[in-house]
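[1] Pasting the sequence and the predicted model now:
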Amino acid sequence: MNPANLPFDSEAMLQGLRGWVECESPTWDAGAVNRMLDIAARDMAIMGATIERIAGRQGFGGVIRARFPHPKQGEPGILIAGHMDTVHPVGTIEKLKWRREGNRCYGPGIYDMKGGNYLSLEAIRQLARASFTTPLPITVLFTPDEEVGTPSTRDIIEAEAARNKYVLVPEPGRADNGVTTGRYAIARFNLEATGRPSHAGATLSAGRSAIREMARQILAIDAMTTEDCTFSVGVVHGGQWVNCVATTATGEALSMAKRQADLDRGVERMLALSGTANDVSFKVTRGVTRPVWEPDAGTMALYEKARGIAKSLGAELPHASSGGGSDGNFTGAMGIPTLDGLGVRGANGHTLEEYIEVESLVERGRLMAGLLATLE
């Protein structure tokens, strides 16, 4: 089966993808994420998949597991793992409207990662229309919480991966048309400063500002960044009344490293910031962590298979480890052959200029179809 002969149509794919993108699905809005999962479940049911809904927990949306008809269904096969949550709040579609400009198509979550999820289903659809039976059964798992570190579904992803031989992750492709064969380790932290209240006008000097302490610590955290391990504070909340010295301030920080040992040292440095001085306490607690995923022989053999398919389609397929975590961190760290970054090309993820390169829908769709058709 030559994937180059499959009649992928980028315009038809865009038409289907538009409904996904315009169904906004920010992580913290479980109802919105579930509506997106409903659309994907319906599309896969029409394709003949058996759909299982797994209820959400911890305030997040649910999970969809779809198993496609196959003579070997139930045996270890291929898991396609993707997330349906985005970072864009409901209403972003008014600022980042669906629009096509030449080879670019814009929309919230189109690049990270609804485009990749959609082309994966199109690859399965095209193979089915060609009456081609893949050597291995295919399972698709769509989850609701990757953008916040996968706190509620890591166990499901790892359990499903363990039941399969390969994991394909259609996160965005690399700018050089490459794929991802490893990911850096990531740790999240919760920050809390506690001060002493007072009237900001009448008795300012009697108070101890939690906001001031948080600001001081933010600068200290940023200054800890090295080439081996980066630190950043991305969320801050503090104070309630402008005429009150703030009693509490909270924040969230992120640390990333290429090697697990470097991240472990970074975690120690962050936790060591906890303490009390000048009647103000600062507390750092560890949040969710993604382990470092370093490519092993199984992952590199999977990559070589993909590189050969890409070459047959007239394209080079470089590879590299990537920053920015994904659920491939978990499956790759488990030692299961994992190939990440199989989704669309584009740019400006997590911004109001997020777009995909339209031609990559067909190009990456064919690559995915080739993998599904040849992995055994």
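    Cool, got the structure. The structure displayed is predicted, hence computed values, not measured ones.

[2] hey, let's count contacts and neighbours off CA atoms from now on
    Fine.

[3] any chance you could map the helices in the stretch 201-350 of the chain?
    210-223, 260-271, 297-312, 328-333 (DSSP state H, counting those that start in this stretch).

[4] Now tabulate those helices in a markdown table and tack on mean neighbour count and distance to residue 49.
    Below are the helices of the stretch 201-350 of the chain laid out as a markdown table (neighbours: other CA atoms under 10 Å; distance: least, CA to CA, whole Å):
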| stretch | mean neighbour count | distance to residue 49 |
| --- | --- | --- |
| helix 210-223 | 18 | 48 |
| helix 260-271 | 17 | 38 |
| helix 297-312 | 18 | 25 |
| helix 328-333 | 26 | 23 |
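
[5] Those: which one's closest to residue 31?
    Closest to residue 31 of the helices of the stretch 201-350 of the chain is helix 328-333 (CA to CA; 25.5 Å).

[6] putting a second one here so we can go through both:
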Amino acid sequence: MNPDALPFDADAMLAGLRDWVECESPTFDPAAVNRMMDLAARALVLAGARIERIAGRMGYGDCVRASFPHARADVPGILLMGHFDTVHPVGTLAALPFRRDGNRAWGPGILDMKGGNYLALEAIRQLQRAGARTRLPVTVLFTSDEEVGSPSTRDLIEAEAARHKYVLVPEPARPDGGVVTGRYAIARFNLAATGRPSHAGAALGAGRSAIREMARKLIEIEDLTTDDCTFSVGVVHGGQWVNCVATTCTGEALSMAKRQEDLDHGLTAMLSLRASSNDVQFTVTRGVTRPVWEPDAGCLALYEQARAIAESLGQPIRAQSAGGGSDGNFTGAMGIATLDGLGVAGAGAHTLDEHIEIDSLTYRGKLMAGLLATLD
């Protein structure tokens, strides 16, 4: 089967993808995520899949698992894995509407990772229309909380991956068009400062500001950054009334390292942080962690197969490890042959300039189809 002969149509794909992009689905709005899952589930059913809807947990949205009929349904097959939650709150379409200009299209979540999910589904449909049977059974798993570290779905992801031989992840392509064969370790931390209240106008000196303590610690945390392990504080919430010395302030920090031992050292440093004085309190608790995924022989063999297909399409790809976690961290760390970064090309993920290169829907779709058809 020659994937280049499959009639992928970028304009038709973009029209279908638009419906998904305009169904906003931020992680912390489970009802919105579930509306997106409804669209995806319908498309999968129409493609002939058997659907299982998995109820959300911990306040997150549902997941969808889809199995396609296969003569060898009992053998370990291919897991296509993606997420439908985005970082963009409902209403972002006002500032980032779906639009097209030349070979680019914009919209919330279009790159990370609705475009990749859509081309994966289109690859399945194209193989069906061509009468091409995959050598292994194919399962699709769409999840709902990847953008916050997959706290409610990690066990589901790992259990599903353990039943498969390969995992394909259509997260965005690397900036040079490459794919991902490894990812750095990532840890999240919850921060909490507690001060002493007072009237900010009448008795300022009697109070101890939790916001001030958090500001001190923010600088201390980010100054822990080295070439081997980075630290950043991305969320801070504090205070309620401007005329009150703030009693509480909370935050979230992120650490990333190329090696697990470097992340472990970072974990120790973060958990050792203490309050600046006895008048205030400061605590750090560990949040979700993504393990280091380092490429092994199975992963590299999978990449070589993808590389050969990409070269036949005139779109050579490089393998690389990447920062920024994905659910591929989990499956790769399990030792399951995983290939990530198989989604669309583009830029601006998580910003109001998030966009894709439209023609990548077709050539990356063909790459995905070629993998699905030839993996055994």
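    Good, I have the coordinates. The structure displayed is predicted, hence computed values, not measured ones.

[7] re earlier: using JSON lines, lay out the helices of the stretch 201-350 of structure 1 together with distance to residue 371 of structure 1.
    Below are the helices of the stretch 201-350 of structure 1 laid out as JSON lines (distance: least, CA to CA, whole Å):
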{"stretch": "helix 210-223", "distance to residue 371 of structure 1": "42"}
{"stretch": "helix 260-271", "distance to residue 371 of structure 1": "30"}
{"stretch": "helix 297-312", "distance to residue 371 of structure 1": "6"}
{"stretch": "helix 328-333", "distance to residue 371 of structure 1": "17"}
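
[8] can you tell which of those is closest to residue 372 of structure 1?
    Going by CA to CA, the one of those nearest residue 372 of structure 1 is helix 297-312, 10.2 Å.

[9] hmm, back to that, tell me which of the helices of the stretch 201-350 of structure 1 lies nearest to residue 129 of structure 1.
    Among the helices of the stretch 201-350 of structure 1, helix 297-312 sits nearest to residue 129 of structure 1 (CA to CA), with 20.3 Å.

[10] Report the mean deviation for that closest one after fitting onto structure 2.
    After superposition onto structure 2, helix 297-312 of structure 1 lies on average 0.4 Å away from the residues it aligns with, using mean CA distance after the TM-score superposition for structure 1.

[11] which one of the helices of the stretch 201-350 of structure 1 lies closest to residue 27 of structure 1?
    That would be, of the helices of the stretch 201-350 of structure 1 and by CA to CA, helix 328-333, which comes in at 18.5 Å.

[12] so how far does that closest one sit from its counterpart in structure 2?
    Looks like 0.1 Å for helix 328-333 of structure 1 (mean CA distance after the TM-score superposition for structure 1).

[13] just stretch 359-372 of structure 1 next, same as before
    Looks like 0.3 Å for stretch 359-372 of structure 1 (mean CA distance after the TM-score superposition for structure 1).

[14] closest to residue 374 of structure 1 out of the helices of the stretch 201-350 of structure 1?
    If we rank the helices of the stretch 201-350 of structure 1 by CA to CA, the stretch that ends up nearest is helix 297-312, at 8.5 Å.

[15] chain center to the closest one, what's the gap?
    22 Å (CA atoms, centre = their mean, to the nearest Å).

[16] ok, now stretch 147-164 of structure 2?
    So, by CA atoms, centre = their mean, the centroid of stretch 147-164 of structure 2 is 12 Å from its chain's centroid.

[17] List of residues touching it?
    27, 56-58, 60, 76-79, 85-87, 143-145, 167, 288-290, 325-327, 330-331, 334, 336 (CA atoms under 8 Å, 6 or more residues apart in numbering).

[18] The most far-flung residue of structure 1 relative to its centre and residue 212 of structure 1, how far apart?
    Computed with CA atoms, centre = their mean, the maximum C-alpha offset from the centroid of structure 1 is found at residue 202, amounting to 48.8 Å. Going from residue 202 of structure 1 to residue 212 of structure 1 by CA to CA, to the nearest Å gives 19 Å.

[19] mean distance, the helix or strand where residue 12 of structure 2 lies to its aligned residues in structure 1?
    Element membership of residue 12 of structure 2, judged by DSSP states H and E, is helix 10-21. Compared with structure 1 after the fit, helix 10-21 of structure 2 shows a mean deviation of 0.3 Å (mean CA distance after the TM-score superposition for structure 1).

[20] starting at the chain centroid, how far to that helix?
    Per CA atoms, centre = their mean, the centroid offset for helix 10-21 of structure 2 relative to its chain is 20 Å.
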